[in-house]
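[1] here are the coordinates; sequence isn't available:
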C-alpha cells in the first residue's frame, strides 16, 4: 500500500488506511511533538490525538496534495497548544525527561572525544531550546527538523512570509543570546 491508497482507504472509513499512516509517520511525529512540547509523555499523547484527528477529519484533506505536510501541521499545532496549556498549569521547575539526541549524534561521530563533544552540545542545545516559547520552538522544528523553507512554513502556519521570517529571526536571536554567555567563558 502507498500513501495515495492509504488516504483513499481512510476516506472510505477503512481503518487499514490509518494503520499505514501510523506505521509511516509515528516516529517522526513523536520527534516533532517532543521537540515542540519538550515532554515525552505529552508528545505521545499529542501524536495519538493527531492520528485520531486525521481519522475524524480526513474528508477535509485534499488528496491531490501531499499528506505529510498536512499531518505534521496538525502535530505541530497540537504540540504548541498543549505546550501553552501545560505552561499555564505547571511550574517551571518540573522534572524534564531527556531527549536522546546523543544516539542520533553519536552515529555521526567516530572518536570518544567527538562523542563527548556531541553529547555536551546536544544537552546544551536541548536546554536552550526549551527556553524558547512554544511558537519559537515550532518554527525551529519546522525549519531545521522538517527542513521547510520560509514559503512552506508560511503556508503551514497560515501566516504571511514576513511573519514567519520575523518568528524565525526572533527564535534564532534568542537561541544565539542564550548560547552566547557560554561561548564567552574561557
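    Looks like it came in fine. From a predicted model like this one, the values you see are computed outputs, not experimental measurements.
[2] drop to CA atoms for contacts and neighbour counts, all remaining ones
    Fine.
[3] Skipping adjacent residues, who's closest to residue 161 in space?
    residue 154 (5.2 Å; CA to CA, 6 or more residues apart in numbering).
[4] Is residue 88 in a helix, a strand, or coil?
    When classified by DSSP: H, G, I helix; E, B strand; the rest coil, residue 88 comes out as helix.
[5] residues making contact with stretch 171-183?
    Identification of contacts with stretch 171-183 by CA atoms under 8 Å, 6 or more residues apart in numbering yields 128-129, 132, 136-137, 139-140.
[6] okay, pairing it with this:
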C-alpha cells in the first residue's frame, strides 16, 4: 500500500526575512568592527615588538662591533706577547752561544798566556846561558891574551894568576822575573 505523506508549508511573511537580513548585516558589521579592532591591536603590538627588537638588534650589533674590536686587540696583544717570548728565547740562545764562545776564548787565552810565560822563561834561560857563554869566552880571551903576553915577555906564566885576574873582571848580574796569571805564579826566573 502506498503511503501518503502530507506536508504543509507555512509561508511566513516577508518581514521575517528582512529582519533576519538586518540581524545578519548587523552581526556582520559588528564582526567586521571587532576584526578591525583586533587587527589594529595586533598590528600595534607587532609594530611595538618589531621596534623593540630592532633597537635590541642595533644594540647587539654595536656590542658585537665592540667585541670584535676587543678580540682584535687581544689577538694583537697575544701576537706581541708571542713575539716577545720568541725574541727573548732567541736572545737567551745568542747569550748562551756567546758565553760558550767567551769561555772557549778564555781557555785559549789562558793557554796562550801559559805558553808566553813558558817562552819568556825559556828566553830568560837562554839569555842566562848566553851570558854564561859570553863570560866563558871573555875569560878564555883574557887567558889567551895573558898567555900570549907572558910568552912574548918571557916571564913565568902561572895559570892561577891568569884565572884570578879574569875573575876579578867578571861581573854577574841576576834578575828574577815572576809571571802572574789570574793571581797565580806561572813562571819564576
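    Arrived safely, thanks for sending. If you're wondering where the values come from, they're calculated on a predicted model, not measured in any experiment.
[7] Fetch the TM-score of the aligned pair.
    Overlay of the two chains. TM-score (TM-score structural alignment, normalised by the length of structure 1): 0.20; 49 aligned residues with a CA RMSD of 3.2 Å.
[8] So the residue nearest to residue 161 of structure 1 sits against residue 164, correct?
    Yes - judged on CA atoms under 8 Å, residue 154 of structure 1 makes contact with residue 164 at a distance of 5.9 Å.
[9] the more surrounded of the two?
    More crowded of residue 154 of structure 1 and residue 164, by other CA atoms under 10 Å: residue 164, with 21 against 18.
[10] Please identify the helix or strand for the more buried one.
    Here residue 164 of structure 1, judged by DSSP states H and E, is contained in helix 161-184.
[11] In that helix, which residues are buried?
    For helix 161-184 of structure 1, the neighbour count (16 or more other CA atoms under 10 Å) marks 161, 164-165, 167-168, 171-172, 174-175, 178 as buried.
[12] what does stretch 26-41 of structure 1 give?
    Within stretch 26-41 of structure 1, the residues scored as buried using 16+ other CA under 10 Å are 26, 29-40.
[13] Quick one: residues contacting residue 109 of structure 2.
    By CA under 8 Å, 6+ apart, residue 109 of structure 2 has no neighbours at all.
[14] residues near residue 56 of structure 2, how many?
    Neighbours around residue 56 of structure 2, by other CA under 10 Å: 12.
[15] next one: the host helix or strand of it to chain centre, how far?
    Following DSSP H and E, one finds residue 56 of structure 2 within helix 14-153. Distance of helix 14-153 of structure 2 from its chain centroid, counting by CA atoms, centre = their mean, to the nearest Å, is 7 Å.
[16] Residue 72 of structure 1 is in contact with residue 29, isn't it?
    Yes - using CA under 8 Å, residue 72 of structure 1 makes contact with residue 29 at a distance of 6.8 Å.
[17] what kind of secondary structure is the residue nearest the centre of structure 1 in?
    Compute the mean C-alpha point of structure 1, and by CA atoms, centre = their mean the closest residue is residue 32, 2.2 Å away. Using three-state DSSP, the structure places residue 32 of structure 1 in helix.
[18] Distance-wise, check it relative to residue 117 of structure 1.
    Distance, residue 32 of structure 1 to residue 117 of structure 1, by CA to CA, to the nearest Å: 24 Å.
[19] go on, residue 125 of structure 1?
    12 Å.
[20] do residue 36 of structure 1 as well
    24 Å.
[21] same question, residue 101 of structure 1
    Residue 101 of structure 1 sits 12 Å away from residue 117 of structure 1, going by CA to CA.
[22] and what of residue 25 of structure 1?
    Counting by CA to CA - residue 25 of structure 1 and residue 117 of structure 1 are separated by 31 Å.
[23] before we move on, the earlier item: give me the contacts around the helix or strand following the helix holding residue 56 of structure 2.
    As assigned by DSSP H and E, the chain's next helix or strand after helix 14-153 of structure 2 is helix 159-169. Here helix 159-169 of structure 2 makes contact (CA under 8 Å, 6+ apart) with 139, 142-143, 146.
[24] Please give me every residue in contact with residue 42 of structure 2.
    Going by CA under 8 Å, 6+ apart, the list of residues near residue 42 of structure 2 is empty.
[25] coming back round to it: which residues are in contact with both of residue 101 and residue 117 of structure 1?
    By CA under 8 Å, 6+ apart, no residue touches both residue 101 of structure 1 and residue 117.
[26] sorry, back to before: and of the contacts of stretch 171-183 of structure 1, the nearest to residue 89 of structure 1?
    Proximity of the contacts of stretch 171-183 of structure 1 to residue 89 of structure 1 (CA to CA) peaks at residue 132, which lies at 17.4 Å.
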